[in-house]
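# sequence-free structure coming up:
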């Protein structure tokens, strides 16, 4: 349930109204929009009469029920306003959101050694990337596949951050590693295989670093948004959704089926920013540029592209990784699309 306050509502009245709802046993959450303040009511509101709530204050404009099972993630919860996730990086804040330029994230699947990760970071930064992606801990289908270097790789990511000025996005697999990952990462990723690891989602939601939540391989959109709800309900409001392809009946030509329809669907359902990962979505480097441009044209707020200096020798996901040279050309191609749809930053445009 949300309460929309009138334009110009005094702050002391908003505080008083919020306190009254707390006295009712509810959890009010203040959401400041461009023109109005909205108070989200979380708790057992099923039996509450909107007219009864309306009588709490003359400054209440309207009372609306949130019909979706995902309350905080719902677009209704923010009264139709899309949220922004501003991330602190060594070179300032970068903002993910519907009304901001597309954010480019690039880097290898796994952190292999210092020379590789630092070289890749410098190359993707020069091409126009804002964040470096790289796995220290890697969930793999086979127990015999490369699992990442673990804690030692976090130090290599820190070195790449220092050398390039890029923000860092890396995955957490175990809540026991969360604190040390948060010391290095600017955004903490929850991977597809952990999308419904609810105890992990609660722990990630209880810390203050922004969270990138990848869609599970067979997850419905409702399940994905309910997973985001776990993070939001735990207190972390800075959540970015990432579509990385889902499992369908055809795996002969692509690794997954990249569901670009989510860009249109999510725009009607949620206020959260949306990233597209065409690398995992297709699994083949030759398809990545086409799908990246399609995603940008379709309204993606961010793109995650796997880049490796020598894909043929990559320890993981080499077939879907672009070379730095191909990534540079892709950014130039993206610039054309991005400028056409009004989603390209001046800095990225200059680099492109």
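Yep, that arrived. Keep in mind it's a predicted model, so treat the numbers as computed, not measured. Numbering: from 1, shown residues only.
# hey, let's count contacts and neighbours off CA atoms from now on
Noted.
# what sits closest to residue 163 if chain neighbours are left out?
residue 118 (6.8 Å; CA to CA, 6 or more residues apart in numbering).
# where's that neighbour, which helix or strand?
Here residue 118 is covered by helix 114-127, with elements defined by DSSP states H and E.
# what helices and strands are in contact with that helix?
Using 3 or more CA pairs under 8 Å, 6 or more residues apart in numbering; DSSP states H and E, the elements in contact with helix 114-127 are strand 103-107, strand 131-133, helix 151-164, helix 324-340.
# with distance to residue 207 added, can I get these in a markdown table?
Output for the helices and strands packed on helix 114-127, formatted as a markdown table (distance: least, CA to CA, whole Å):
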| stretch | distance to residue 207 |
| --- | --- |
| strand 103-107 | 22 |
| strand 131-133 | 20 |
| helix 151-164 | 18 |
| helix 324-340 | 33 |
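# tabulate the ones you listed (TSV), appending distance to residue 234 and mean neighbour count.
Listed next are the helices and strands packed on helix 114-127 as TSV, based on distance: least, CA to CA, whole Å; neighbours: other CA atoms under 10 Å:
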stretch	distance to residue 234	mean neighbour count
strand 103-107	26	26
strand 131-133	25	29
helix 151-164	26	19
helix 324-340	35	19
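# mind checking the ones you listed for the one nearest to residue 281?
Closest to residue 281 of the helices and strands packed on helix 114-127 is strand 103-107 (CA to CA; 14.7 Å).
# point out the other helices and strands that the closest one packs with.
Using 3+ CA pairs under 8 Å, 6+ apart: strand 103-107 touches strand 92-97, helix 114-127, strand 131-133, strand 302-306.
# rewinding a little: mind listing residues that contact the helix holding residue 118?
Contacts with helix 114-127, where a contact means CA atoms under 8 Å, 6 or more residues apart in numbering, come from 106-108, 111, 131-132, 156-157, 159-161, 163-164, 166, 307-309, 324, 327-328, 331, 351-352.
# tilt between it and strand 103-107?
Put simply, helix 114-127 runs at 150 degrees to strand 103-107, going by axes from the mean of the first three to the mean of the last three CA atoms, to 10 degrees.
# list the buried ones in helix 114-127?
Across helix 114-127, burial judged by 16 or more other CA atoms under 10 Å covers 116, 117, 118, 119, 120, 121, 122, 123, 124, 125, 126, 127.
# ok, second structure coming up, stack it against the first:
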């Protein structure tokens, strides 16, 4: 249950109200939602309902009828649009976030930046911290790569998307990153979700390796319950018995999530398939299914990539993807977001 509070409530009044709810056995989460003050309560006993009904502080209540609250379409009917600089995600167009799996060098980043700039792509994704299965695989440049992203941002005015693996990592990235990615392996890292919820920066949340939709949306709920209304959901494939692809890309997640939630939904066909030759057709399919955006890995020379070269597109394949996705977007009544260089 979500209680929408009236304006101009004194701190002492709020404290008394929250104590009354807590005394009924309810778990209480005060949330500031833009200019609106909310209280999310769970579980809701008849005694708690009574407190809500008779309190003069409550403007209205919303029963979402589900285990998730702030992420629910019942809470907010209108689609959430994420504004980051001049970029928009969730506004009805299709955004492309692209870049290397891992930032390797200034030369590599410069080559990809030129490619993206030429295609009118504003959102640059590059990993500094890589959670690899093997401890002997390339783990990313770490904090040493921050200067590369800072220089890229200053020169080309890209919106920077990069992954945080820990609370310390998150704090160090703020100021350089415009969107923080929380990866599949960290989808249920609850301490990181809480920290990111209060960080004041948009979060791109990837679905866990075998997460259900409820688990995925409840992970987003952690972010929102801690004050972050700017959350992007990313379907990136799940682990199944199939072995012909790295993961099984669940495109049914797109319409399902958009029915259940107001949050924008993007798709990562690079990790979803793990095979560069499958990225283009699955990107087209994702747009046709209603995705708000795509997360695409690209590398100047995939064969030489230090991480995930097998699923990274060459520059020529990336240009082809942009053109094909643009045509599909128009066919289904939307458009691809592209900025005319210079940005």
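Right, received. Where do you want to start? Treat the numbers as computed from the prediction; the structure is a model and nothing was measured.
# picking that back up, can I get the helices and strands packed on strand 103-107 of the first structure in CSV with distance to residue 248 of the first structure?
Output for these, formatted as CSV (distance: least, CA to CA, whole Å):
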stretch, distance to residue 248 of the first structure
strand 92-97, 29
helix 114-127, 32
strand 131-133, 26
strand 302-306, 21
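# for residue 281 of the second structure, pull up the helix or strand it's in.
Assessed by DSSP H and E, residue 281 of the second structure sits inside helix 276-288.
# so that helix matches what in the first structure?
Helix 276-288 of the second structure corresponds to residues 285-297 in the first structure, going by TM-score structural alignment.
# quick one: distance of that stretch to the chain centre.
Relative to its chain's centre, stretch 285-297 of the first structure lies at 18 Å (CA atoms, centre = their mean, to the nearest Å).
# and the residue nearest the centre of the first structure, helix, strand or coil?
Note on the first structure: the residue nearest the mean C-alpha position is residue 240, at 2.0 Å, using CA atoms, centre = their mean. When classified by DSSP: H, G, I helix; E, B strand; the rest coil, residue 240 of the first structure comes out as strand.
# kindly provide the distance from the aligned partner of it in the second structure to residue 20 of the second structure.
Following TM-score structural alignment, the counterpart assigned to residue 240 of the first structure within the second structure is residue 232. Look at residue 232 of the second structure and residue 20 of the second structure: by CA to CA, to the nearest Å, they are 35 Å apart.
# nearest to residue 229 of the first structure, out of the helices and strands packed on helix 114-127 of the first structure?
For residue 229 of the first structure, the closest of those is strand 103-107, at 23.2 Å, according to CA to CA.
# which residues of the second structure does the closest one align to?
Counting by TM-score structural alignment, strand 103-107 of the first structure corresponds to 95-99 in the second structure.
# mean shift between that stretch and the first structure?
Compared with the first structure after the fit, stretch 95-99 of the second structure shows a mean deviation of 0.7 Å (mean CA distance after the TM-score superposition for the first structure).
# run through who's touching that stretch.
The contact list for stretch 95-99 of the second structure (CA under 8 Å, 6+ apart) reads 88-89, 112-113, 116, 121-126, 292-299, 336-338.
# restricted to buried residues, select those in PyMOL.
Selection of buried members from these for PyMOL, criterion 16+ other CA under 10 Å:
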select buried, resi 88+89+112+113+116+121+122+123+124+125+126+292+293+294+295+296+297+298+299+336+337+338
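# hey, where'd the strands end up in the second structure?
Along the second structure, the segments classed as strands by DSSP state E run 2-5, 27-33, 36-42, 58-62, 82-84, 87-89, 95-99, 123-125, 159-163, 179-182, 203-206, 231-235, 265-267, 293-297.
# what helices or strands is the first one leaning on?
The helices and strands touching strand 2-5 of the second structure, judged by 3+ CA pairs under 8 Å, 6+ apart, are strand 36-42, strand 58-62.
# what angle sits between the shortest one and strand 36-42?
Calculated by the same axes, to 10 degrees, strand 58-62 of the second structure forms an angle of 50 degrees with strand 36-42.
# which elements pack onto strand 58-62 of the second structure?
strand 2-5.
# repeat for the first one
Applying 3+ CA pairs under 8 Å, 6+ apart, one finds that strand 36-42 of the second structure makes contact with strand 2-5, strand 27-33.
# buried set for that strand?
Neighbour-count burial for strand 36-42 of the second structure flags 37, 38, 39, 40, 41 (criterion: 16+ other CA under 10 Å).
# the last one now?
Buried positions in strand 58-62 of the second structure, judged by neighbour count with 16+ other CA under 10 Å: 58, 61.
# between the helices and strands packed on strand 36-42 of the second structure, which gets nearest to residue 252 of the second structure?
strand 2-5 (28.5 Å).
# what lies in contact with the closest one?
With CA under 8 Å, 6+ apart, strand 2-5 of the second structure has contacts from 36-41, 52, 57-64, 69.
# swap in 7 Å and give it another go.
Applying CA atoms under 7 Å, 6 or more residues apart in numbering, the contact partners of strand 2-5 of the second structure are 37, 38, 39, 40, 41, 57, 58, 59, 60, 61, 62, 63.
# wait, what's in contact with residue 211 of the first structure?
187, 188, 189, 238, 239, 240 are the contacts of residue 211 of the first structure under CA under 7 Å, 6+ apart.
# next one: residue 51 of the second structure from residue 65 of the second structure, what distance?
19 Å.
# returning to that earlier point: adding distance to residue 190 of the second structure, write the helices and strands packed on strand 2-5 of the second structure out as CSV.
Formatted as CSV, these follow (distance: least, CA to CA, whole Å):
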stretch, distance to residue 190 of the second structure
strand 36-42, 18
strand 58-62, 25
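# nearest to residue 193 of the second structure, out of these?
Closest to residue 193 of the second structure of those, according to CA to CA: strand 36-42, at 17.5 Å.
# who touches that closest one?
With contact meaning CA under 7 Å, 6+ apart, strand 36-42 of the second structure is reached by 1, 2, 3, 4, 5, 26, 27, 28, 29, 30, 31, 32.
# these: which two are farthest apart?
Taking CA to CA, the two most distant members of the contacts of strand 36-42 of the second structure are 26 and 32; they sit 18.9 Å apart.
# these two: who's more crowded?
Neighbour tally, residue 26 of the second structure and residue 32, criterion other CA atoms under 10 Å: the higher count belongs to residue 26, 20 against 16.
# ok, residue 179 of the second structure to residue 327 of the second structure distance?
For residue 179 of the second structure, the distance to residue 327 of the second structure equals 27 Å [CA to CA].
# same question, residue 128 of the second structure
From residue 128 of the second structure across to residue 327 of the second structure, the span is 33 Å (CA to CA).
# for stretch 230-245 of the second structure, which positions count as buried?
For stretch 230-245 of the second structure, burial by neighbour count (16+ other CA under 10 Å) applies to 230, 231, 232, 233, 234, 235, 236, 237, 238, 239, 245.
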